[in-house]
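Asker: predicted model and sequence below, questions to follow.
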Amino acid sequence: MNTAGQDELHRAALAANALALCYAEVVHELLARAGLQAGDIRAIGAHGQTVRHQPGTHDGIGYTLQLNQPALLAERTGIAVVADFRSRDVAAGGQGAPLVPAFHQQVFSQPGRDVAVLNLGGIANLSLLPADGAVRGFDCGPANVLLDLWCQQHLGQPYDTDGAWARGGQALPALLRCMLAEPFLALPPPKSTGRDLFHAAWLARCLQAASAADASAQDVQATLAEFTAQACARHLQRHAPQCELLIVCGGGALNGHLMARLQALLPRVSVQPSDRHGLPALQVEAAAFAWLAHQCLAGLPGNLPAVTGARGPRILGAIYPA
């Protein structure tokens, strides 16, 4: 869905319905496990799945699109749903992303200490939480999107468990140089990216440019892991050289090889999973959007203009009553 396709509006609508039904099943299961009723829950924060993210482009405003059907989710769960978090920030001239730094500040900041939070989802994004409280944040490149893609294509597996496949390969210097030459990496914040840029065709171009089209698939995986680690490390060193602690969340925090490479590239920084700071790595993003839903219901801003580039604080999200 990040590239044009036949009858894509119809397929996107049906995919959104299917996604909302999956969400509803999960909600019902969680309620049953917790011994709660729908009426015990104030709201669901449902971000959906981003399929196009092009802020500031085309007409000077741009857009961001998430597959979601919050009305159907509210209907099937009997719980109010807060959704569409990014579009108001984009309308105010912002990137619409990342939106998690404000939440990271609430949960992970430490008085008198420079801390950074690295979310390794499909895309990698950094939240900089300096001791002076001047929070910043931005996307810094791909995290799992290309690693998972390559693993699916060559191993038939959804992801490289613990980075074991990449760990057994050798990074290819010419291919790594080509990847690190991506212009997005040199852009100053505010900036955000997604699968609109980092996709199969981007990887194919790098392989061709580096004469690596016939390289070992395992070595390409090792290079992709090194690319992710170096892109993240370079952004941290450039924008927060005094940082003492890097808290890592998202699926990439479970990739032992990637975590080891980050620590090796950042010898003066303590690289730790968010589990050691009170919130499991796979729950941080979900908790962030629950917090954003709370902000919306309370009539409070959810964005940080210094992060997204918006013209000012904005209440984010649209409410679909139960």
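Answerer: Yep, that arrived.
Asker: contacts, neighbours, all on C-alpha from now
Answerer: Fine.
Asker: residue boundaries of the helices in the stretch 201-322 of the chain?
Answerer: Across the stretch 201-322 of the chain, reading from the start of the chain, the helices by DSSP state H, counting those that start in this stretch fall at 217-239, 256-265, 284-297, 305-308.
Asker: and if you look at the stretch 51-200 of the chain?
Answerer: Along the stretch 51-200 of the chain, counting by DSSP H, counting those that start in this stretch, helices occupy 70-77, 87-91, 101-108, 145-155, 164-167, 173-180, 200-209.
Asker: tell me how far the closest residue to Gly48 other than its chain neighbours lies from Pro55.
Answerer: Residue nearest to Gly48 in three dimensions, not counting chain neighbours: Asn68, with 4.8 Å by Cα to Cα, 6 or more residues apart in numbering. Distance of Asn68 to Pro55, given as Cα to Cα, to the nearest Å: 19 Å.
Asker: number of residues surrounding the closest residue to Asp162 other than its chain neighbours?
Answerer: Of all residues beyond its chain neighbours, the one nearest Asp162 is Asn255 (4.1 Å), with distances taken as Cα to Cα, 6+ apart. With neighbours defined by other Cα atoms under 10 Å, the count for Asn255 comes to 19.
Asker: for Asn255, give its distance to Pro273.
Answerer: If you measure Asn255 against Pro273 using Cα to Cα, the figure is 10 Å.
Asker: number of nearby residues for Gly251?
Answerer: Residue crowding around Gly251 was assessed by other Cα under 10 Å; the count is 17.
Asker: got the contact list for it?
Answerer: For Gly251, the set of contacting residues under the criterion of Cα atoms under 8 Å, 6 or more residues apart in numbering consists of 120-121, 144, 281-282.
Asker: which one of the residues you listed has the most neighbours?
Answerer: When those are compared by neighbour count (other Cα under 10 Å), Leu120 ends up highest, at 27 neighbours.
Asker: what about the nearest residue to Gln66 once chain neighbours are set aside, which helix or strand?
Answerer: Nearest residue to Gln66, sequence neighbours excluded (Cα to Cα, 6+ apart): Thr50, at 4.0 Å. For Thr50, the element it lies in under DSSP states H and E is strand 49-55.
Asker: who are the packing partners of that strand?
Answerer: On a contact count with 3 or more Cα pairs under 8 Å, 6 or more residues apart in numbering; DSSP states H and E, strand 49-55 meets strand 62-67.
Asker: which neighbouring elements make contact with the strand it packs on?
Answerer: Under the contact rule (3+ Cα pairs under 8 Å, 6+ apart), strand 62-67 is packed against helix 8-34, strand 49-55, helix 87-91.
Asker: pick the most deeply packed of those.
Answerer: helix 87-91 (a mean of 23; mean count of other Cα atoms under 10 Å).
Asker: what sits up against it?
Answerer: Applying Cα under 8 Å, 6+ apart, the set of residues contacting helix 87-91 is 55-56, 61-64, 95-96, 303, 308, 310, 314-317.
Asker: try this one side by side with the last:
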Amino acid sequence: MSELYLGLMSGTSLDAVDAVAVDLGQAEPRLLAALSHPLPAGLRAEILALSHGVANDAVDRLGQLDHNLGICFAEAVTELCRRAGLEPDQIRAIGSHGQTLRHRPQPPAPFSLQIGDPNLIAERTGITTVADFRRRDLAAGGQGAPLVPAFHAAVFRSQEEQRVVLNIGGMANITCLPADPEPPVTGFDTGPGNVLIDIWIQEQRGQPFDRDGAWAASGRVDEALLERMLEEDFFAQPPPKSTGRELFNRAWLQRQLAQRRLAAEDVQATLTALTATSIAQAIERWARGTARILLCGGGARNNELIRQLRDLLPACSIESTGRHGLEPEWVEAVAFAWLAKQTLEGRPGNLPSVTGAGHPVVLGAIYPGQSVCPSS
């Protein structure tokens, strides 16, 4: 029996809103339709200004941005439904990740803030919306991230081999899936994925991303700079751990490059090596015995980055999640559709072995789609 859900994901890279329609009524999710809905340039600039703490009148701008993003997400849903020929009453719920502005899970006052008003999504689409997935895990003592490993475990775990699902978005994270069903699933952020690579090529060449890693491949890795960047404390921290633009951002990159005179393409090569090396070191330390790495996220299309990973991890087969039923660019959006289903069914969506929460919790808040009139 079909159970249709929509998933919305706007990640650290800020390139678009990914929207998917997926049937979750069977053992394996079936992707029905997907699209990338562009973020208007002005909206993207506002998000970056606020997330970097450089905006004036921050509270007012936060409220306006929350509103405008909610409208943008609703437009993505409307366009997806139009293309897929779906009516709102066919869809059980939308799972909306929202756009992260701050993620600070460390004591004494851990919090994570996602915007994109789900009230507006539910009101404008007429579809029940589930959002604000991270804060209940934080309330239970967890990091509030990563949350996608529970979905990875449901869809990609195999009793025949140990696997790692590697998501390379703005940040990179891994999910460790033991073949033995007894050990817990683990996972954590390894550090920057595309974020620094994208920042540098946008600044130096005015391009949104390094297509196929071609610019990085034209340069040479500066080993001294790479070693210096790998001294960042985050890389040595044990899991559970998560990170974001709060740490790995333009200011961090400028500090690393201070007093260094390198060709721009050599910086790009070194930033790509930083992503590859930090991922490989995390897998070697925390996921020994991995036979297969399944790639998802935008970085799965970066040929130079994947080449470096293959060189650094020769014992692992590395392949796209597309070979296992889900194309890499849609995995996270499908995961939040799946998390919405978990919420509506009263099932936990977090994995304490991943986030560090004290116990499993049902994630998110539910915003009914159709207006409910009080009984007379």
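Answerer: Nice, thanks for sending it over. A quick note: this is a predicted structure, and the numbers were derived from the prediction, not measured.
Asker: out of the helices of the stretch 201-322 of structure 1, the one nearest Phe85 of structure 1 is which?
Answerer: Comparing the helices of the stretch 201-322 of structure 1 against Phe85 of structure 1 with Cα to Cα, the closest turns out to be helix 284-297 (7.9 Å).
Asker: per the alignment, Gly93 of structure 1 corresponds to what in structure 2?
Answerer: Under the alignment (TM-score structural alignment), Gly93 of structure 1 pairs with Gly141 of structure 2.
Asker: what's the answer for Ala281 of structure 1, then?
Answerer: With the correspondence set by TM-score structural alignment, Ala281 of structure 1 lines up against Pro328 in structure 2.
Asker: what sits against that match?
Answerer: Remark: with contacts taken as Cα under 8 Å, 6+ apart, Pro328 of structure 2 is in contact with 295-298, 300, 320-322.
Asker: taking those one by one, which sit in strands?
Answerer: Using DSSP state E, the subset of those located in strands is 295-296, 320.
Asker: which of the residues you listed lies closest to Asn68 of structure 2?
Answerer: Using Cα to Cα, Cys296 comes nearest to Asn68 of structure 2 of those, at 28.5 Å.
Asker: tell me how many other residues crowd the closest one.
Answerer: A count of nearby residues for Cys296 of structure 2, using other Cα under 10 Å, gives 25.
Asker: relative to Glu46 of structure 2, how far out is it?
Answerer: Cys296 of structure 2 sits 28 Å away from Glu46 of structure 2 when distances are taken as Cα to Cα.
Asker: what's the answer for Ala140 of structure 2, then?
Answerer: 32 Å.
Asker: what's the answer for Asp212 of structure 2, then?
Answerer: Computed with Cα to Cα, the distance linking Asp212 of structure 2 and Glu46 of structure 2 is 28 Å.
Asker: that older thread, now the match of Gly93 of structure 1, nearest residue through space, not along the chain?
Answerer: Nearest-residue entry for Gly141 of structure 2: Ala357, 4.5 Å, with adjacent residues in sequence omitted and distances by Cα to Cα, 6+ apart.
Asker: aligned counterpart of the one you found in structure 1, please.
Answerer: Here Ala357 of structure 2 is matched to Ala310 in structure 1, going by TM-score structural alignment.
Asker: how many neighbours does that match have?
Answerer: Residues within reach of Ala310 of structure 1, counting by other Cα under 10 Å, total 21.
Asker: same check, this time on Arg238 of structure 1
Answerer: Here the number of neighbours of Arg238 of structure 1 (other Cα under 10 Å) works out to 9.
Asker: and it, what pairs with it in structure 2?
Answerer: With the correspondence set by TM-score structural alignment, Arg238 of structure 1 lines up against Arg285 in structure 2.
Asker: got the contact list for that match?
Answerer: The contact partners of Arg285 of structure 2, taken as Cα under 8 Å, 6+ apart, number zero.
Asker: how far away is it from Glu79 of structure 2?
Answerer: Computed as Cα to Cα, the Arg285 of structure 2 to Glu79 of structure 2 distance reads 44 Å.
Asker: list the contacts for Gly322 of structure 2?
Answerer: Listed by Cα under 8 Å, 6+ apart, the contact set of Gly322 of structure 2 reads Pro328.
Asker: any idea how far Val22 of structure 2 is from it?
Answerer: Distance check for Gly322 of structure 2 against Val22 of structure 2: by Cα to Cα, it reads 15 Å.
Asker: residues in contact with stretch 143-163 of structure 1?
Answerer: The set of residues that contact stretch 143-163 of structure 1 without belonging to it, under Cα under 8 Å, 6+ apart, is 120-124, 166, 195, 198-200, 203, 217, 221, 224-225, 228, 251-252, 254-258.
Asker: structure 2: which residue goes with Tyr23 of structure 1?
Answerer: Alignment note (TM-score structural alignment): Tyr23 of structure 1 maps to Phe73 of structure 2.
Asker: skip the chain neighbours and tell me the closest residue to that match.
Answerer: Nearest non-adjacent residue to Phe73 of structure 2, counting by Cα to Cα, 6+ apart: Ile121, 6.6 Å away.
Asker: pretty sure that neighbour contacts Val130?
Answerer: No - in terms of Cα atoms under 8 Å, Ile121 of structure 2 does not count as a neighbour of Val130; the distance is 9.8 Å.
Asker: now do the shared contacts for the two.
Answerer: Common contact partners of Ile121 of structure 2 and Val130 (Cα under 8 Å, 6+ apart): none.
Asker: residues in structure 2 aligned with stretch 172-188 of structure 1?
Answerer: Under TM-score structural alignment, the counterpart of stretch 172-188 of structure 1 in structure 2 spans residues 222-238.
Asker: who's in contact with the matching stretch?
Answerer: Under the contact criterion Cα under 8 Å, 6+ apart, stretch 222-238 of structure 2 has outside partners 190-191, 256-257, 266-267, 270-271, 273-274, 278.
Asker: which of the residues you listed are buried?
Answerer: With neighbours counted by 16 or more other Cα atoms under 10 Å, the contacts of stretch 222-238 of structure 2 contain buried members at 190-191, 266-267, 270-271, 273-274, 278.
Asker: the residue nearest to Asp162 of structure 1 matches what in structure 2?
Answerer: Under the alignment (TM-score structural alignment), Asn255 of structure 1 pairs with Asn302 of structure 2.
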